[in-house]
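Q: Give me a 3D structure for the following:
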Amino acid sequence: MDKKCFVCHSLLTSENNSSEHIFLFSLGDTHPVKGIVCKYCNNWLGEVVDFDFVKTFKGLYKTVSGKSEVVSMTTEQGERFSVPIKNEQIENKPILSQSPFKFIDESNFSEHFYDSTDAETSMKKQTNRNPDKNINYNITKETSIPTFYIKPKIDKVNFTLEILKIQAEYLRSTDYNVNTLGEFIFKYANVNKNLPNPFEPFEKLLIYIFNSVIQPGFKYIPKNTDIIPGVSKAEVIRLKEIDWMFISLFGKVNMTIPIITQSFLNLLTS
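A: Modelled structure (predicted):
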């Protein structure tokens, strides 16, 4: 049976058939396959989806990996806080960063302290270091901890497009006979690729799919599924008489999502 490009539906020949990494090579896919996409659409997908996905993946990994980090944030008043972040949420109480010890004149100095206890401890250390001096302190200003807001770095539209692309290409490579939503979206965008943003008509839908389908899928990993660090993979699994897909990106971001077709979307939004 002759195979066609899943994007433009042109017949694949020895001249236009391309070797496609279903997952990006940088995400551990070392086995490209043929018979999925023509070289013209392959290059186009690389430009409009894959290129930005590398940055999107890094942001998402921080979100779902449970990795903690401390970010320095400065208020409009110039006060610097250390803000602990985990899963794109502020994990614990932000802490006012201590400023360096600063002399005002021969008899006075200024310094930031976390609280009065910290100030007393610091003064005791200064007294022990300078036993011949009478060191006192007074609090000239108390700083209240402001409310910080975290703006996620994840491009939900781009991430969803990449997942739809992976799903469409993987199913094509296994001769799974179904028309996915991704095929429809990529065909439309390819026909209208001269527009500034050919995916614009689908952006709200793509964000909805991320929030309602993909993000919940991060929480479920099927039993007896091998997750290999540094390797990306996909497989169709049967759950409650419905075919789902397990997708592992570099062994770091893992999800179980339904095969997204137009009929599934109609059911989801009904």
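
Q: can we go C-alpha only for contacts and neighbour counts from here?
A: Noted.

Q: I'd assumed F51 was in a helix, is it?
A: Yes - assessed by DSSP: H, G, I helix; E, B strand; the rest coil, F51 belongs to a helix.

Q: How much space separates it from L24?
A: The spacing between F51 and L24, counted by C-alpha to C-alpha, to the nearest Å, is 10 Å.

Q: To compare against the first, here's the next sequence to fold:
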Amino acid sequence: MVKRCIICNQVLTKENDSPEHIFLKSLGDKDPKWGLLCKGCNNYLGTYIDQPFMKIFEPLYRTVSGKTEKVRMDFSDGHQYIVQIKNGVLDESFKPLAVNPIVEKNDTEFNAKFLNTDEAKKFMEKIKKRYEKKGKHVEQKLTSKMVDPKITGDKFSLTPSIDEFVFVLEVVKIQTEYLHSINYQVKNGSFLYGDLVFRPMVNHFDDAVATKRNLGIMKQWTWRMFENVIIPMGLTNTPIAMPLKQGYSEARVIDDITGKTGEKVEFTVINLMGLITIWVPVLTADNLVNLFGGAAMFLNPYDTREYE
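A: Predicted coordinates for the structure are as follows:
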């Protein structure tokens, strides 16, 4: 059977076939799939979708990477600190480091926030040496009582920032590649929106202007997807048939939800690293109509004629 790239549709050969980690290798995908993407499309999606996504997912990934990692986290007092963590467990022997704790009022006065007195004294010594290099003498003293709190895991929390554009494109990419990898059969002559979304994006590998324009058009669609699909449906509990596995990513298709038309609606349930579970309907016109009724028309990707 002839295999074609699911993005550009060219025939895949030994020379241009490329192994694709559907969930990204760094997100626990150790089983790359062949017969999905050509090298050019794989590289393009990696540059414009996977790499930006990993930047926003990196803090979460570090908490379960299996390695001892330093992670920026929010302390219960509202300030941020660098803490040491491994497999979701805080290393309480590591003294957290304050993130941007200093507000310089003038040459000699500072407002500063520290987690402990040792950290405050180190900062004061650093400031003293800096001024000595300039030939200046500075007197320092602690103007408020410093208390060394006990550092426990429940005092820290991680608040990831989500770029909705990057997040939606990665979710759609995962769904599209996963469904192709299991030979998902689209019903009633419909098509996967992911095929329509990504195909025009890779029309100009070497044309930065066209690439920027096409990505700009996609931002409007991803915003509608994020607000109407990902947020209200996406972040929820994992079904019993798909238990969370820390440090491992996977997906399943389920069809036990009834939509507005009374028909069953198919969902792809995507779990990333045992940290985030995303429910997203299989993105075909028929499936979205079954879920939303007539409102589904507002979730159609832009006509490909709008792309260069």
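
Q: Flag every buried residue along the helix or strand where A210 of structure 2 lies.
A: Using DSSP states H and E, A210 of structure 2 falls within helix 208-225. Buried residues in helix 208-225 of structure 2, counted by 16 or more other C-alpha atoms under 10 Å: A210, T211, N214, L215, M218, K219, W221, T222, W223, R224, M225.

Q: so what corresponds to the last one in structure 1?
A: When the structures are aligned by TM-score structural alignment, the residue of structure 1 matched to M225 of structure 2 is I209.

Q: can you pull the contacts of that match?
A: Taking C-alpha atoms under 8 Å, 6 or more residues apart in numbering as the definition of contact, the neighbours of I209 of structure 1 are T160.

Q: tell me which residues of the host helix or strand of K121 of structure 2 are tucked away?
A: Element membership for K121 of structure 2, per DSSP H and E: helix 117-133. For helix 117-133 of structure 2, the buried set under the neighbour-count rule, 16+ other C-alpha under 10 Å, comprises A120, M124, K128.

Q: again with stretch 52-72 of structure 1
A: Within stretch 52-72 of structure 1, the residues that qualify as buried are F53, T56, F57, G59, L60, Y61, K62, T63, V64, S68, counting by 16+ other C-alpha under 10 Å.

Q: Kindly reformat these as JSON lines containing distance to L267 of structure 1.
A: Rendered in JSON lines, the data for the buried residues of stretch 52-72 of structure 1 read as follows (distance: C-alpha to C-alpha, whole Å):
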{"residue": "F53", "distance to L267 of structure 1": "28"}
{"residue": "T56", "distance to L267 of structure 1": "28"}
{"residue": "F57", "distance to L267 of structure 1": "29"}
{"residue": "G59", "distance to L267 of structure 1": "30"}
{"residue": "L60", "distance to L267 of structure 1": "27"}
{"residue": "Y61", "distance to L267 of structure 1": "30"}
{"residue": "K62", "distance to L267 of structure 1": "32"}
{"residue": "T63", "distance to L267 of structure 1": "29"}
{"residue": "V64", "distance to L267 of structure 1": "27"}
{"residue": "S68", "distance to L267 of structure 1": "37"}
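
Q: Just to be sure, which of the residues you listed are found in strands?
A: Taking DSSP state E, the ones among those that sit in strands are S68.

Q: so what's the most centrally placed residue in structure 1 up against?
A: With distances taken as C-alpha atoms, centre = their mean, structure 1 has L60 as the residue nearest its mean C-alpha position (1.5 Å). Residues touching L60 of structure 1, when contacts are defined by C-alpha under 8 Å, 6+ apart, comprise K153, I154, V253.

Q: Please pick the buried ones from the residues you listed.
A: I154, V253.

Q: List the ones among the contacts of L60 of structure 1 that fall in helices.
A: Restricting these to those inside helices, with DSSP state H as the criterion, leaves an empty set.

Q: Can you tell me which of the contacts of L60 of structure 1 is nearest E47 of structure 1?
A: Distance to E47 of structure 1, by C-alpha to C-alpha, is smallest for I154 among the contacts of L60 of structure 1, at 18.3 Å.

Q: doesn't A112 make contact with K105 of structure 2?
A: No - taking C-alpha atoms under 8 Å as the definition, K105 of structure 2 is not a contact partner of A112, at 10.2 Å.

Q: These two: which has the busier surroundings?
A: A112 (13 against 9; other C-alpha atoms under 10 Å).

Q: thought that one was touching I102?
A: Yes - counting by C-alpha under 8 Å, I102 is a contact partner of A112 of structure 2 at 4.6 Å.
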